[in-house]
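**Q** With the input below, show me the fold.
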Amino acid sequence: MSSVQEVFSSFNDYLTTDQDIREEIRNSVRILEQTAREIMTLLQAIHQREGLKQVPTICQKSKEKFESVKAAYADLAGKFPLQHYYRFHDHWRFVTQRLIFLAALTTYIESDTLITREETAKLFGIEVEKGSGFILDLEDYLHGVLLLSNELSRLAVNSVTSGDYERPLKISSFLGEINTGFRLLNLKNDSLRKKFDSLKYDIKKVEEVVYDISIRGLMPERKIIKKELT
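**A** Okay, the predicted model is just below:
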């Protein structure tokens, strides 16, 4: 029978190993956070007066930065046994959600479409199916998509300032589709539900922008359709 000291010695070995793994993970996550800041800095150019005219260049530079993201996730995946993914998931959850948002923003301003979970995973160099390796968690993807709405509501306002009166209408339609999609989901995650609630306020803000440019006669041929946000 093991002595008390032997039992606690084994616990200490376990905790030391666990702490070492977590420190290695934190080092990789810092690289992801730095890259996310760099991508965000690039994308902020769309809010400048001439920024929307530079969208192809901005998107190209953004996608080049995602090569560093792919390398960082590959490095991160080698820091721990992948069967323990959810044991360490909190370390990279928030930066992953932010990177999903940045990928979604890049795709939207380039093509007016929503990046899929599969396309995002491919961009990151990771998987979507559990058990196949380092995965892109579904809830993380949904969080990232919801982060997009606030940035697009800001873009709608700045587009008007730049003289682009068509873009707010496109953004309004796009966010309406996102809203409809989320209403199909049975959201039990409290943080997701709270973020989904904020989507409704962003939609309302964009609709106000669209309404304003409409009554000013800047888009007289367009009819504004209010969406019910109950």
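
**Q** From here on, just use CA atoms for contacts and neighbour counts.
**A** OK.

**Q** which residues does the residue nearest to the spatial centre of the chain contact?
**A** Here the mean C-alpha position of the chain is nearest to the C-alpha of Phe101 (Cα atoms, centre = their mean), at a distance of 2.0 Å. Neighbour list for Phe101: 144-148 [criterion: Cα atoms under 8 Å, 6 or more residues apart in numbering].

**Q** what about the helices in this structure?
**A** Counting by DSSP state H, the chain has helices at residues 4-43, 55-77, 85-88, 90-111, 117-124, 138-161, 167-183, 190-215.

**Q** so how far is the first one from its chain's centroid?
**A** In this view, helix 4-43 has its centroid 22 Å away from the chain centroid, taken as Cα atoms, centre = their mean, to the nearest Å.

**Q** between that helix and helix 90-111, how big is the angle?
**A** Relative orientation of helix 4-43 versus helix 90-111 (axes from the mean of the first three to the mean of the last three Cα atoms, to 10 degrees): 20 degrees.

**Q** Give me the buried positions along helix 4-43.
**A** Judged by neighbour count using 16 or more other Cα atoms under 10 Å, the buried positions of helix 4-43 are 22, 25-26, 28-29, 31-33, 35-37, 39-40, 42-43.

**Q** what do you get for the fourth one?
**A** Using 16+ other Cα under 10 Å as the test for burial, helix 90-111 gives 92-109.

**Q** What of the last one?
**A** Judged by neighbour count using 16+ other Cα under 10 Å, the buried positions of helix 190-215 are 192, 195-196, 199-200, 202-211, 213-214.

**Q** Could you find the closest non-adjacent residue to the residue nearest to the centre of the chain?
**A** In space, not counting the residues next to it along the chain, Phe101 is nearest to Gly144; the distance is 4.4 Å by Cα to Cα, 6 or more residues apart in numbering.

**Q** is it true that that neighbour touches Leu99?
**A** Yes. The criterion here is Cα atoms under 8 Å, and Gly144 meets it with Leu99 at 7.4 Å.

**Q** what's the closest of the contacts of Phe101 to Gln60?
**A** The shortest approach to Gln60 among the contacts of Phe101 belongs to Leu148, at 19.0 Å (Cα to Cα).

**Q** How about that closest one: what's its closest non-neighbour residue?
**A** Residue nearest to Leu148 in three dimensions, not counting chain neighbours: Phe101, with 5.6 Å by Cα to Cα, 6+ apart.

**Q** tell me the contacts of Val29?
**A** 72, 76, 91-92, 95.

**Q** one more to put side by side:
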Amino acid sequence: MKAVFRNAYGSFSHSLNPRASDLTTVLSPAFAIILTRPLRSPAPHFSAATSPRRRSAAFCSAPMASGDPSAPALEKQFEAFRVQLEESGSLKDRIRAVAMDIDSAARLMHSCLLLVHQSRPLPEVLDKAKAQIGLIKDHYSRLAEILHECSGQYYRYHGDWRSETQTVVSLLALMHWLETGNLLMHDETGEKLGCMWYMC
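**A** Purely as a prediction, here's the structure:
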């Protein structure tokens, strides 16, 4: 009886889908129905030559393509977002330029302080290194002016100059210790670096 049912089912499924694999006759009827059932709406086929623009147009939703009234409002939101991104990028570029100037001055200061290991007179070494402090103070003043343009967003951009500031403070602490034999205090660092330091 099972063989008769299997043969009848096989010929019936073959009449529905002549290209069905012979494996469907081996599987149970439930799986065979799933495998032999034709797709009602085949997925769109794109050749390799189809442009990405046409592909994206094919998948656009009908309301947006037909001129949905919310489309202009959405475009305005993205336009405002694009303007914010450009302003933020410009601000970051300016901050990074100042940070590079600070880093350059810190490297010069560091190279001057390396002369301590060559038994040079200490006042001579410190005078050369101190010549960079005024320049670094000017750079921090420029940085403070830039940050006043984006008040309330100090920590958003803080990472762009934090490493350079740590280097400068380490060098100032070393200079202060070589000169006085004492540790450099926070207030003293603020006096050396100027108006930018109150933010750090």
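
**Q** circling back to that earlier point, tell me the counterpart of the residue nearest to the centre of the first structure in the second structure.
**A** By TM-score structural alignment, Phe101 of the first structure lines up with Ser170 in the second structure.

**Q** measure its match to His176 of the second structure for me?
**A** 10 Å (Cα to Cα, to the nearest Å).

**Q** Kindly report the same for Ala97 of the second structure.
**A** Note on Ala97 of the second structure: its distance to His176 of the second structure, by Cα to Cα, is 28 Å.

**Q** ditto for Leu122 of the second structure
**A** The gap separating Leu122 of the second structure from His176 of the second structure is 12 Å, by Cα to Cα.

**Q** what's the counterpart of Lys205 of the first structure in the second structure?
**A** Matched across to the second structure, Lys205 of the first structure finds no residue, judged by TM-score structural alignment.

**Q** Tell me how far Lys205 of the first structure lies from Leu123 of the first structure.
**A** Distance of Lys205 of the first structure to Leu123 of the first structure, computed by Cα to Cα: 31 Å.

**Q** what's the answer for Arg167 of the first structure, then?
**A** 26 Å.

**Q** What count of nearby residues applies to the nearest residue in space to Arg93 of the first structure that is not next to it in sequence?
**A** Using Cα to Cα, 6+ apart and skipping residues adjacent in sequence, the residue nearest Arg93 of the first structure is Asp140, 6.8 Å away. Residues lying near Asp140 of the first structure (other Cα atoms under 10 Å) number 21.

**Q** and Asp140 of the first structure, what is it in contact with?
**A** Asp140 of the first structure makes contact with 93-94, 96-97, 100 under the criterion Cα under 8 Å, 6+ apart.

**Q** Quick one: these as TSV, columns for distance to Tyr14 of the first structure too.
**A** As requested, the contacts of Asp140 of the first structure are exported to TSV (distance: Cα to Cα, whole Å):
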residue	distance to Tyr14 of the first structure
Arg93	24
Phe94	26
Thr96	28
Gln97	30
Ile100	33
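
**Q** what sits against Phe174 of the first structure?
**A** Counting by Cα under 8 Å, 6+ apart, Phe174 of the first structure touches 112-113.

**Q** and it, what pairs with it in the second structure?
**A** Using TM-score structural alignment as the criterion, Phe174 of the first structure has no counterpart in the second structure.

**Q** go on, Glu118 of the first structure?
**A** Residue correspondence to the second structure (TM-score structural alignment): Glu118 of the first structure is matched to Asp187.

**Q** How about Arg87 of the first structure?
**A** In the second structure, Arg87 of the first structure lines up with Arg156, judged by TM-score structural alignment.

**Q** Its match: how many residues sit nearby?
**A** Neighbour count for Arg156 of the second structure, taken as other Cα under 10 Å: 10.

**Q** Asp101 of the second structure versus that one, what's the distance?
**A** From Arg156 of the second structure to Asp101 of the second structure the distance is 20 Å (Cα to Cα).

**Q** higher neighbour count, Arg167 and Leu123 of the first structure?
**A** More neighbours surround Arg167 than the other of Arg167 of the first structure and Leu123, with 20 against 16 (other Cα under 10 Å).

**Q** Pull up the gap between that one and Tyr86 of the first structure, please.
**A** From Arg167 of the first structure across to Tyr86 of the first structure, the span is 40 Å (Cα to Cα).

**Q** Repeat that for Ala156 of the first structure.
**A** 37 Å.

**Q** between those two, which one's more packed in?
**A** Comparing Ala156 of the first structure with Tyr86 by neighbour count (other Cα under 10 Å), the higher total belongs to Ala156, at 26 against 11.

**Q** Contact partners for the more buried one?
**A** 167-168, 171, 206, 209.

**Q** Quick check: chain neighbours aside, which residue is closest to Leu76 of the first structure?
**A** Ser28 (5.6 Å).

**Q** ah, wrong one, I meant Thr167 of the second structure
**A** Closest residue to Thr167 of the second structure apart from its sequence neighbours, by Cα to Cα, 6+ apart: Ala106 at 7.1 Å.

**Q** before we move on, what about Glu118 of the first structure?
**A** Leaving aside its chain neighbours, Glu118 of the first structure sits nearest to Val128 (6.5 Å; criterion: Cα to Cα, 6+ apart).

**Q** hang on, isn't the one you found packed against Thr120?
**A** No. Val128 of the first structure is beyond contact range of Thr120, at 9.3 Å (criterion: Cα under 8 Å).

**Q** Tell me which of those two has more neighbours.
**A** The neighbour comparison of Val128 of the first structure against Thr120 (other Cα under 10 Å) goes to Thr120, with 21 against 18.
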